[in-house]
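**Student:** model the structure of this input:
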Amino acid sequence: MTGDQSDVFSRLKGMLPSRWFGTPTDPVPLVDAVLTGLSTSLAFIYSLYLYAKQQTRISTATDGWLDMIAADFFGPAGLSRKTGQSDASYRNAIKVTLLREKATRNAIIKTLVSLTGRTPTIIEPQRPADTGAYGAPNSGYGVAGSYGSLSLPYQAFVIAYRPHSSTGIASVAGYGISTGGYGQASQAEYASMSMVTGGVADSDIYAAVAAVKPEGTTIWTTISN
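**Tutor:** So this is what the prediction gives:
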């Protein structure tokens, strides 16, 4: 393989005069020992170069470099890696967040659907499609539509909905479950909400709305099940 120890060794030995040291395949113990040491070091340097090259692009970056990329684009607390989240999943989240639509009503809807899997309810007090209008067919007192107000410019009300379920608790089947085993996955034990990993917290929902809302607007957000 290009750049590995055997490849570098053969390249180095191929540069030596064959009249003095023989062909690259001829065993020369002392020379081979020196070249083996050199080729091992150079192969490590080459692998380090390949690794460093990967970290210069979001599509190939790995490990903590992805976290640094996210912090660079979105700030230290803008898009943190979730507990146990893989590089592939986190990379996709970075790309989606970086390129997602922003500063529109549709941006809020798409962001919350992506985060929670549920479509939010959005009411703009100055939008007749949300509030209805006197004599309009899309509204009825206590039946359809919401109260509107011309005195609330650049404001909207968002009802976001929590996901139907979280990802659960790693390695735990649940107390009394037949598949559970003592001290091993999937073990049976009492569980609490504090043990749940991978779920969407309310703070994630608030942060998502704040990240894509238009500047200069006020978005009143409530969260419901």
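
**Student:** when you work out contacts or count neighbours from here on, use the C-alpha atoms and nothing else.
**Tutor:** Noted.

**Student:** go through stretch 29-41 and flag the buried ones.
**Tutor:** By 16 or more other C-alpha atoms under 10 Å, the buried positions in stretch 29-41 come out as 32, 35-36, 39-40.

**Student:** just send the residues you listed back as TSV, with distance to Ile223 and secondary structure too.
**Tutor:** TSV is the format used below for those (distance: C-alpha to C-alpha, whole Å; DSSP: H, G, I helix; E, B strand; the rest coil):
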residue	distance to Ile223	secondary structure
Asp32	69	helix
Leu35	66	helix
Thr36	64	helix
Ser39	60	helix
Thr40	58	helix
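
**Student:** in what helix or strand does the residue nearest the centre of the chain lie?
**Tutor:** In the chain, the C-alpha nearest the mean C-alpha coordinate belongs to Tyr90, at 2.6 Å (C-alpha atoms, centre = their mean). Using DSSP states H and E, Tyr90 maps to helix 87-99.

**Student:** any idea how far the nearest residue to Arg127 once chain neighbours are set aside lies from Val31?
**Tutor:** The shortest distance from Arg127 to any residue other than its chain neighbours is 7.6 Å, reached at Gly148 (C-alpha to C-alpha, 6 or more residues apart in numbering). Applying C-alpha to C-alpha, to the nearest Å, the value for Gly148 to Val31 is 87 Å.

**Student:** this one next, for a side-by-side:
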Amino acid sequence: MATGDQSDITSRLRSYLPRGWFGDWSEAPIIGGLIVGIASVLAVAYALVMFFWAQTRLQTSSGGWVDLWASDFLGTGLPRKPGETDASYIQRIQVALFQKKGTRPAMVAVLTQLTGNAPIIFEPNRPLDTGCLGVNSGPASFCGVARMGSLACPYSALITAYRPQVTGGSLGAAYANAVAWSAIRAPTSHGYTGSLADEITIATDADIIATINATRPIGTNIGVCVTNYGVAPAQLDSTFILDASTIS
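**Tutor:** Prediction:
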């Protein structure tokens, strides 16, 4: 018996009746049936009240009510991903609501939260990123940092953001162990264990760019490279240039 269910409400209603009026409940089927019927209706009403009470808080909401929270606070800027659970979506909404913005630490924090990998941020106008001539040691050494900066590039930055690791796809066991298994050898599952189409990612390239646009200060020029973690700089594959005109 749980609070608010039919048995609980039936017990409460019976306790309100004067003792001795009906004797043993087994001997009073009419009043007993009436109370059970009333309790059944009240149990449904109680369940509805508790459900709607839960929807008044983001952390306890569920289903389409979570989507309504996102729409109320963030408009169309944070839609639910296909197949995303309520818990995952609620977490992303909370991050979007309380994430700090407009600073370099905020950019690092939000991209790390989104992708699981810390980005590389280079500001040409920042000596700590470029190094200084005449300094022969330490992190501020030009020879140690080896990146040329320029005072002619204020309010600018280059960001290398790494995609999150995908799950759900594979190239097939026949490629991983072709000697023991092959595509034409039984069982078939040895040769075909999955598909690249089954890959699932928690953040697409578009999500990363949208997050950067939402976090960066107004009026800045940002160059963004989105790549897989561990790829050499010469192989960076997706580059975007963001400026004030991209802000809506």
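
**Student:** report the TM-score for the pair.
**Tutor:** After superposition, the two chains reach a TM-score of 0.80 (TM-score structural alignment, normalised by the length of structure 1), with 214 aligned residues with a C-alpha RMSD of 3.0 Å.

**Student:** picking that back up, the helix holding Tyr90 of structure 1 vs structure 2, average distance?
**Tutor:** Its aligned residues in structure 2 lie a mean 2.6 Å from helix 87-99 of structure 1 after superposition (mean C-alpha distance after the TM-score superposition for structure 1).

**Student:** what is that helix packed up against?
**Tutor:** Applying 3 or more C-alpha pairs under 8 Å, 6 or more residues apart in numbering; DSSP states H and E, one finds that helix 87-99 of structure 1 makes contact with helix 63-74.

**Student:** just the residues contacting the helix it packs on, thanks.
**Tutor:** With C-alpha atoms under 8 Å, 6 or more residues apart in numbering as the test, helix 63-74 of structure 1 has contacts from 55, 58, 76-81, 87, 90-91, 94, 98.

**Student:** want to throw these into JSON lines with distance to Ala160 of structure 1?
**Tutor:** Below are these laid out as JSON lines (distance: C-alpha to C-alpha, whole Å):
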{"residue": "Gln55", "distance to Ala160 of structure 1": "36"}
{"residue": "Ile58", "distance to Ala160 of structure 1": "30"}
{"residue": "Pro76", "distance to Ala160 of structure 1": "25"}
{"residue": "Ala77", "distance to Ala160 of structure 1": "21"}
{"residue": "Gly78", "distance to Ala160 of structure 1": "20"}
{"residue": "Leu79", "distance to Ala160 of structure 1": "19"}
{"residue": "Ser80", "distance to Ala160 of structure 1": "21"}
{"residue": "Arg81", "distance to Ala160 of structure 1": "22"}
{"residue": "Asp87", "distance to Ala160 of structure 1": "28"}
{"residue": "Tyr90", "distance to Ala160 of structure 1": "23"}
{"residue": "Arg91", "distance to Ala160 of structure 1": "25"}
{"residue": "Ile94", "distance to Ala160 of structure 1": "22"}
{"residue": "Leu98", "distance to Ala160 of structure 1": "22"}
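
**Student:** buried ones among these?
**Tutor:** 55, 58, 79-81, 87, 90-91, 94.

**Student:** which of these lies closest to Asp4 of structure 1?
**Tutor:** Gln55 (20.1 Å; C-alpha to C-alpha).

**Student:** correct me, but the closest one touches Ala61?
**Tutor:** Yes: Gln55 of structure 1 is within contact range of Ala61, at 4.1 Å (criterion: C-alpha atoms under 8 Å).

**Student:** doesn't Ile222 of structure 2 belong to a strand?
**Tutor:** Yes: under DSSP: H, G, I helix; E, B strand; the rest coil, Ile222 of structure 2 sits within a strand.

**Student:** any idea what it aligns with in structure 1?
**Tutor:** Here Ile222 of structure 2 is matched to Ile219 in structure 1, going by TM-score structural alignment.

**Student:** find the residue closest to the alignment partner in structure 2 of Val8 of structure 1 in space, skipping its chain neighbours.
**Tutor:** Residue pairing (TM-score structural alignment): Val8 of structure 1 is matched to Ile9 of structure 2. Excluding the flanking residues, the one nearest Ile9 of structure 2 by C-alpha to C-alpha, 6+ apart is Ala39, at 5.4 Å.

**Student:** which residues touch the one you found?
**Tutor:** 6-7, 9-10, 13.

**Student:** aligned partner of it in structure 1?
**Tutor:** Checking TM-score structural alignment: Ala39 of structure 2 goes with Ser39.

**Student:** one step back: distance to Thr111 of structure 1 added to the buried ones among the contacts of helix 63-74 of structure 1, as CSV?
**Tutor:** Output for those, formatted as CSV (distance: C-alpha to C-alpha, whole Å):
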residue, distance to Thr111 of structure 1
Gln55, 27
Ile58, 21
Leu79, 13
Ser80, 16
Arg81, 17
Asp87, 21
Tyr90, 16
Arg91, 17
Ile94, 13
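
**Student:** among the residues you listed, which one sits closest to Tyr206 of structure 1?
**Tutor:** Distances from Tyr206 of structure 1 to these, taken by C-alpha to C-alpha, are shortest for Leu79, at 13.0 Å.

**Student:** how about Ile212 of structure 2, secondary structure?
**Tutor:** Ile212 of structure 2 ends up helix, using three-state DSSP.

**Student:** mind checking the SS state of Leu42 of structure 1?
**Tutor:** Under three-state DSSP, Leu42 of structure 1 comes out as helix.
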